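Asks: From the sequence below, what's the structure:
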Amino acid sequence: MSTFGQVFVKNNKYKPQGSFHHLTPNTPIRDADNDWKLLGVTNPRDMTYIHSYGGEAVFFESLSKKRLMATRCDSPDCDSRGTVYMPFRIHCPDCLCRNSIIDITDTAKTTATIHTFMVCERSGAFNLLEKPIKFINIEFKGVDTILMSYLAVGEPRFGQKVLPVFRTLEPTYTILDLSWVVDGTAESDLPQGFSF
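Replies: Just a heads-up that it's a prediction; the model follows:
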């Protein structure tokens, strides 16, 4: 049996396999200032979440294939027809029709610039990014929304051209499979597992 729980879908039903529960013994909580008097016990628990991407699955799958997918409203009755959304939106917020999936990889490689940025020296629990984290808001020509991501290589500046890089080696199938580097970055300087 697997050490970690895994899930697949068959006949339109989730099929969990492996171990989702790990027993961890309780341990005493004692008062070091009062003769180590017992105050309680720990109650460790592991939680495994099954998170469905639904209509966004194509976005996360495409990152592992070096593709950046966006969506566009193509509804003929919508005042927002032709609006391109990045980050990916399944439905148009104006007419609620299902958006069309489009590939904007080439647009990102040629027109992505830093709209604004912030540098975080500290982060919260469960952060997986190396500090300082250079969060960047990216704008693309022909895209009506702005994407928030992070700069893996280089120092951010307003209006600076950036290029997408994709985690293709051991992808996580999360937004962390997409990062950005300043234009002119050599492939040898990319973070491990990432490529143009």
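Asks: CA atoms for contacts and neighbours, from now on please.
Replies: OK.
Asks: Which helix or strand contains the residue sitting furthest away from the middle of the chain?
Replies: Each residue of the chain has a distance to the centre, and by C-alpha atoms, centre = their mean the biggest one is for Asp35: 48.3 Å. Assigned by DSSP states H and E, Asp35 falls within no helix or strand.
Asks: The one 10 residues further on now?
Replies: Under the criterion DSSP H and E, no helix or strand holds Arg45.
Asks: I'd guessed it sits against Thr24; true?
Replies: Yes - taking C-alpha atoms under 8 Å as the definition, Arg45 is a contact partner of Thr24 at 7.2 Å.
Asks: mind listing what Phe166 touches?
Replies: Counting by C-alpha atoms under 8 Å, 6 or more residues apart in numbering, Phe166 touches Leu63, Ser64, Lys65, Lys66, Asp177, Leu178, Ser179, Phe194, Ser195, Phe196.
Asks: Pull up the gap between the residue positioned nearest the centre of the chain and Gly159, please.
Replies: With distances taken as C-alpha atoms, centre = their mean, the residue of the chain nearest its centroid is Ile175 (1.5 Å). Distance from Ile175 to Gly159, counting by C-alpha to C-alpha, to the nearest Å: 23 Å.
Asks: Could you pull out the helices in this structure for me?
Replies: In the chain, the helices defined using DSSP state H lie at 57-63, 105-111.
Asks: Check the offset of the first one from the chain's centre.
Replies: Relative to its parent chain, helix 57-63 has a centroid offset of 10 Å by C-alpha atoms, centre = their mean, to the nearest Å.
Asks: buried ones in that helix?
Replies: Under the neighbour-count criterion of 16 or more other C-alpha atoms under 10 Å, helix 57-63 has Phe59, Phe60, Glu61, Ser62, Leu63 buried.
Asks: I have a second one here; can you model it like the first so I can compare?
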Amino acid sequence: MSMFGQVFVKDNKYKLKGDFHHLTPCTPIRDADSGFKLLGVTNPRDMTYMHSYGGEAVFFESLSKGKLLATRCDQFECESKGSVYIPFRIHCPDCLAKNTVIDLTDVARKTARVHTFMVCERSGAFNMLDTPIKFINIEFDGVATILMSYLSIGEPDMQMRVVPIFRTSGPTFTILDLSWVPEGTREDQLPEGFSF
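Replies: A predicted model of the protein is given here:
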């Protein structure tokens, strides 16, 4: 029995363990209306990709702990000094200096509101969210950027107050560990695995 591909870093080198690809035989595609004439073959492939977060790893790790991190430019001579960025930006887009990591959790809980939204009835391949997906763009007081995420409960509305929820049980270590619910939502209403 094979094991899914796993990766860790030791001595500053990637160490791989398990299977990273599984070949599956091609099977014929036949036309049932024409005597099962051959039309083609399936070409299934299953691969495990390695995706490195680099300097953003702290952001994704923090979601699993119920924290929303952002960054701020603290470069003295930068025109944008003091600008706060979420989504997380490692470097200031204006002066290119390394930003300071800050905790934005309390600001999000107190000031997050829907800037715009869209509801998608269908999704693309490999989507992990149930449809309809209620995508929301969120603005925060004192933050220079807008974050795109999704609303787990309720119907989105412009300027609606929302609060962050975090997948702290069984986290995926992806952006899907962060979602939003309308202000006033009770803990017993949250999706499984999520908490305030």
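Asks: Could I get the TM-score for this pair?
Replies: The TM-score (TM-score structural alignment, normalised by the length of structure 1) is 0.95; 196 aligned residues with a C-alpha RMSD of 1.3 Å.
Asks: ok so, going back, hmm, which of the contacts of Phe166 of structure 1 are common to structure 2?
Replies: By both residues aligned by TM-score structural alignment, their matches' C-alpha atoms under 8 Å, the contacts of Phe166 of structure 1 still in contact after alignment to structure 2 are Leu63, Ser64, Lys65, Lys66, Asp177, Leu178, Ser179, Phe194, Ser195, Phe196.
Asks: now, the most widely separated pair of those residues?
Replies: Pairwise distances across those peak at 13.7 Å for Lys65 and Ser179 (criterion: C-alpha to C-alpha).
Asks: what's the closest non-adjacent residue to Ile101 of structure 1?
Replies: Closest residue in space to Ile101 of structure 1, ignoring its immediate chain neighbours: Thr71 at 4.5 Å, by C-alpha to C-alpha, 6 or more residues apart in numbering.
Asks: so that neighbour sits right up against Arg98, yeah?
Replies: No - the criterion here is C-alpha under 8 Å, and Thr71 of structure 1 misses it with Arg98 at 9.2 Å.
Asks: Which residue of these two possesses the greater neighbour count?
Replies: Neighbour count, other C-alpha atoms under 10 Å: between Thr71 of structure 1 and Arg98, Thr71 has more, with 25 against 17.
Asks: where's the more buried one relative to Pro132 of structure 1, distance?
Replies: Applying C-alpha to C-alpha to Thr71 of structure 1 and Pro132 of structure 1 gives a distance of 31 Å.
Asks: Equivalent analysis for Ile175 of structure 1, please.
Replies: In terms of C-alpha to C-alpha, Ile175 of structure 1 sits 18 Å off from Pro132 of structure 1.
Asks: With Asp189 of structure 1 instead?
Replies: 17 Å.
Asks: What of His51 of structure 1?
Replies: Applying C-alpha to C-alpha, the value for His51 of structure 1 to Pro132 of structure 1 is 29 Å.
Asks: If you count surrounding residues, which of the two has more?
Replies: Pro132 (12 against 6).
Asks: How about the contacts made by the nearest residue to that one once chain neighbours are set aside?
Replies: Once flanking residues are discounted, Pro132 of structure 1 sits nearest to Glu121: 4.5 Å by C-alpha to C-alpha, 6+ apart. By C-alpha under 8 Å, 6+ apart, the contact list for Glu121 of structure 1 reads Lys131, Pro132, Ile133.
Asks: is it true that the last one touches Asn127?
Replies: No - counting by C-alpha under 8 Å, no contact exists between Ile133 of structure 1 and Asn127, whose distance comes to 9.9 Å.
Asks: between these two, who's got more neighbours?
Replies: A direct count of neighbours by other C-alpha under 10 Å for Ile133 of structure 1 and Asn127 places Ile133 higher, at 17 against 10.
Asks: what about stretch 21-35 of structure 2, distance to the chain center?
Replies: For stretch 21-35 of structure 2, the distance to the chain centre is 35 Å (C-alpha atoms, centre = their mean).
Asks: what's the span of it, first residue to last?
Replies: Rule used - C-alpha to C-alpha; the end-to-end distance of stretch 21-35 of structure 2 is 35 Å.
Asks: Also stretch 107-116 of structure 2?
Replies: End-to-end for stretch 107-116 of structure 2, by C-alpha to C-alpha: 19 Å.
Asks: So the residue nearest to Pro132 of structure 1 versus Thr172 of structure 1, what's the distance?
Replies: 24 Å.
Asks: again, but for Thr48 of structure 1
Replies: 16 Å.
Asks: the strands in structure 1, which residues?
Replies: Ranges of strands in structure 1, per DSSP state E, are 6-10, 13-17, 28-31, 37-41, 69-72, 84-85, 100-103, 113-120, 133-139, 147-153, 162-167, 178-182, 194-195.
Asks: got the contact list for the third one?
Replies: Strand 28-31 of structure 1 is contacted by residues Trp36, Lys37, Leu38, Leu39, Gly40, Val41, Thr42 when judged by C-alpha under 8 Å, 6+ apart.
Asks: now with 10 Å?
Replies: Contact with strand 28-31 of structure 1 is made by Trp36, Lys37, Leu38, Leu39, Gly40, Val41, Thr42, Asn43, as judged by C-alpha atoms under 10 Å, 6 or more residues apart in numbering.
Asks: Leu96 of structure 1 contacts Cys73, doesn't it?
Replies: Yes - assessed by C-alpha atoms under 10 Å, Leu96 of structure 1 is found in contact with Cys73 at 9.2 Å.
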